[in-house]
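Undergrad: Could you look at this predicted model? Sequence included:
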Amino acid sequence: MKKRTVIITGANSGIGKAASLKFAMEGHTVIMACRSLQHGSVIQDGIIAASNNKNIFLEELDASSSASIRAFCTRYRDRYGKLDILIHNAAYIDHGSPHRVNDDQIELTFATNVLGPYLLTMKLKDLLAGSNDARVLNAGSNIIKHYFNPKLELELDNLIGAYTGDKPFSVYNSYRNSKMALLMLTFRMADEFKMDGIRVYNLQINGAKMSKETLRKFTLPWWMIAGVQNLFFRPTSFMADSYYEICTSAAFSETSGKLINHRLEIMVPSKENPGIADQVRQLTGAGIYPNYADRTDMQEKLWVLCRELTAPKL
């Protein structure tokens, strides 16, 4: 197999850490894009030692910050100059936290989970286009199952500045919103990048053991819930293997713009008028996603919004 150059965001913990180790063990060049260089360097050293692969590099990247993304891309071009795989693994998921914004006054969940992947991909698009097998993977979530509710819609009107919504702010709801937006972005990017030979995927993560670093960010009630869930979730290496398969396997070399589940099956949209049996399969199975994600009008609205919010930064 050809050895590739891969960027993994949020690579110092959880699935990102496990994925970095997986790619390293297989002999690929890995750029670990982490917010904390101090913590990331410890993980980097461990991966190099475990894999005996010296082509493991650490770069500072805060996926919520457009300034950090721009600086990262400038350094990346100077130091590496090529890119085959881009994995958007980093995510803001601090359940129970108050409303927060980034330096551009954009709500932190949306900035990290949606605008970050959009801006980073657009800034590195030409390098990806130079690869003969370019792949972009967005880390999704089964939290989008909430959108089987026909009354639920993507919220794009309260993202800048102070929160002014009618209901109390919830990171959980914002996270749900961001993961649906990221799926829509996956579909739109796949269309936009088709002529460039760049394939784009979304992996629906249905639970993986959360790292201690992630758990420490939760407020007490959410920390307790997550602690119990961790007892039943698969190890991070399971989803890391899925990252690897999607980004390297010939089985996905002709696929793009698809949502893939933990069994590496391509998921299908829900029916317009599902019966009771269909609704049960939607909620209990892992093969169906809300057809709301296929709404091209919302994909267009999201695409334009991402372009507008990042235009001064491109």
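TA: Right, received. Where do you want to start? The model shown is predicted, which means the values in this text are computed figures rather than measured ones.
Undergrad: Only C-alpha atoms from now on, for both contacts and neighbour counts.
TA: Will do.
Undergrad: mind listing the strands for the stretch 201-314 of the chain?
TA: Along the stretch 201-314 of the chain, counting by DSSP state E, counting those that start in this stretch, strands occupy 258-260, 268-269, 288-289.
Undergrad: next up, a second structure to put side by side with the first:
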Amino acid sequence: MPFCDGEFTKQTDETGKVFLVTGANAGIGKETVLEIAKRGGTVFMACRNMEKAKQAREEIITATNNPNVFVRQLDLSSMDSIRQFAENFKKERDTLHVLINNAGVMGLPRTLTKDGFEMQMGVNHMGHFLLTHLLLDVLKKSAPSRIVNVSSALHEQGTINVDDLNSEKSYSRFGAYNQSKLANVLFTRELAKRLEGTGVTVNALHPGAVDTDLVDSWPSAMKFLLKPAVWMFFKTPKSGAQTSLYAALDPDLEKVTGQYFSDCKPKEVSAAAKDEKTAKFLWAESQKWTGIKE
């Protein structure tokens, strides 16, 4: 039986609150939406694959009897798609209480987003950097509100390659992933400072090693070799969603910001994740890549 050291067991009523979860049609994202819907929240599932998303939505509504679950198209590998999504969302809703940046890709061979970004850095960090900025006005208006960034313990293995951020000179499929997860934590900590006094908090987390479709892009031999380990040691998606739910819902965290959680409790980040110079470099580069002005 897969282990789970952390479980979010507090009972909360999320009626009247609006949530947005990226990558919500499967895995951790779907389980996160399911639990929020059980608690009465209004949830927007922001997904690339609309067919899978609609099926997941139907399953969630059937399981929770909560009709306030909506699917909207979002491709985080396209700046145009992100901008269109944010524009449409703000026309539809004037409140957003919790943004959960959950979507991610892992271990891909080197591929590029529609805008020419290395895919893992593009989707895992740059896409969420842009989406978050475009929704900050509505998050501020809805305060107290929260931003939750799903990172990974693998951020500890990551390095921000200041001379080759887009992996053009050399590429490692897991090195690029680790870099993108470190970027999530650096972004979280820097954004928390910039949002001081607004009532909007931002925290990052490690969901645990979770058996999800993130591994679909891995080579077949690697998946075959890892299969016994996945069964024995990896969490289920439901267990993997617990720390996301903790960061998004726990009343005790209303004013907690700039933190990193694992197994529903605070955890220290790597030395690289505390490097303010690197954080400022990444912020400036992210602005250039996404076209965001201060």
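TA: Cool, got the structure. If you're wondering where the values come from, they're calculated on a predicted model, not measured in any experiment.
Undergrad: Superposed, what's their TM-score?
TA: A TM-score of 0.90 describes the superposed chains when it is computed by TM-score structural alignment, normalised by the length of structure 2; 280 aligned residues with a C-alpha RMSD of 1.8 Å.
Undergrad: on that earlier part again, is it possible to export the strands of the stretch 201-314 of structure 1 to CSV including distance to residue 212 of structure 1 and mean neighbour count?
TA: Converted to CSV, the strands of the stretch 201-314 of structure 1 look like this (distance: least, C-alpha to C-alpha, whole Å; neighbours: other C-alpha atoms under 10 Å):
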stretch, distance to residue 212 of structure 1, mean neighbour count
strand 258-260, 27, 22
strand 268-269, 34, 15
strand 288-289, 30, 24
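Undergrad: Of all those, which one comes closest to residue 90 of structure 1?
TA: The closest approach between residue 90 of structure 1 and any of these, judged by C-alpha to C-alpha, belongs to strand 258-260 at 18.0 Å.
Undergrad: so where do the helices sit in structure 2?
TA: 27-38, 50-64, 79-92, 119-121, 128-141, 173-194, 220-233, 237-240, 242-249, 276-290 (DSSP state H).
Undergrad: Using CSV, lay out those together with distance to residue 258 of structure 2.
TA: CSV is the format used below for those (distance: least, C-alpha to C-alpha, whole Å):
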stretch, distance to residue 258 of structure 2
helix 27-38, 21
helix 50-64, 31
helix 79-92, 24
helix 119-121, 21
helix 128-141, 15
helix 173-194, 5
helix 220-233, 29
helix 237-240, 21
helix 242-249, 11
helix 276-290, 13
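Undergrad: most tightly surrounded among those helices?
TA: Comparing these on average neighbours per residue, with mean count of other C-alpha atoms under 10 Å, the densest one is helix 119-121 at a mean of 29.
Undergrad: and it, which stretch of structure 1?
TA: Residues 108-110 of structure 1 are where helix 119-121 of structure 2 aligns, taking TM-score structural alignment as the criterion.
Undergrad: Stretch 32-50 of structure 2 too?
TA: Stretch 32-50 of structure 2 corresponds to residues 19-37 in structure 1, going by TM-score structural alignment.
Undergrad: Quick check: end-to-end length of the matching stretch?
TA: Distances were taken as C-alpha to C-alpha, to the nearest Å; on that basis the terminal residues of stretch 19-37 of structure 1 are 18 Å apart.
Undergrad: Please identify which of the helices of structure 2 is closest to residue 261 of structure 2.
TA: Between residue 261 of structure 2 and these, the shortest separation by C-alpha to C-alpha is 7.1 Å, and it involves helix 242-249.
Undergrad: From the chain's centroid, how far away is the closest one?
TA: For helix 242-249 of structure 2, the separation from the chain centroid amounts to 12 Å (computed by C-alpha atoms, centre = their mean, to the nearest Å).
Undergrad: and the residue nearest the centre of structure 1, how far is that from residue 37 of structure 1?
TA: Among the residues of structure 1, the smallest C-alpha distance to the mean C-alpha position (C-alpha atoms, centre = their mean) belongs to residue 139, namely 3.2 Å. When distances are taken as C-alpha to C-alpha, residue 139 of structure 1 and residue 37 of structure 1 turn out to be 22 Å apart.
Undergrad: just residue 211 of structure 1 next, same as before
TA: Noted for residue 211 of structure 1: a distance of 17 Å to residue 37 of structure 1, by C-alpha to C-alpha.
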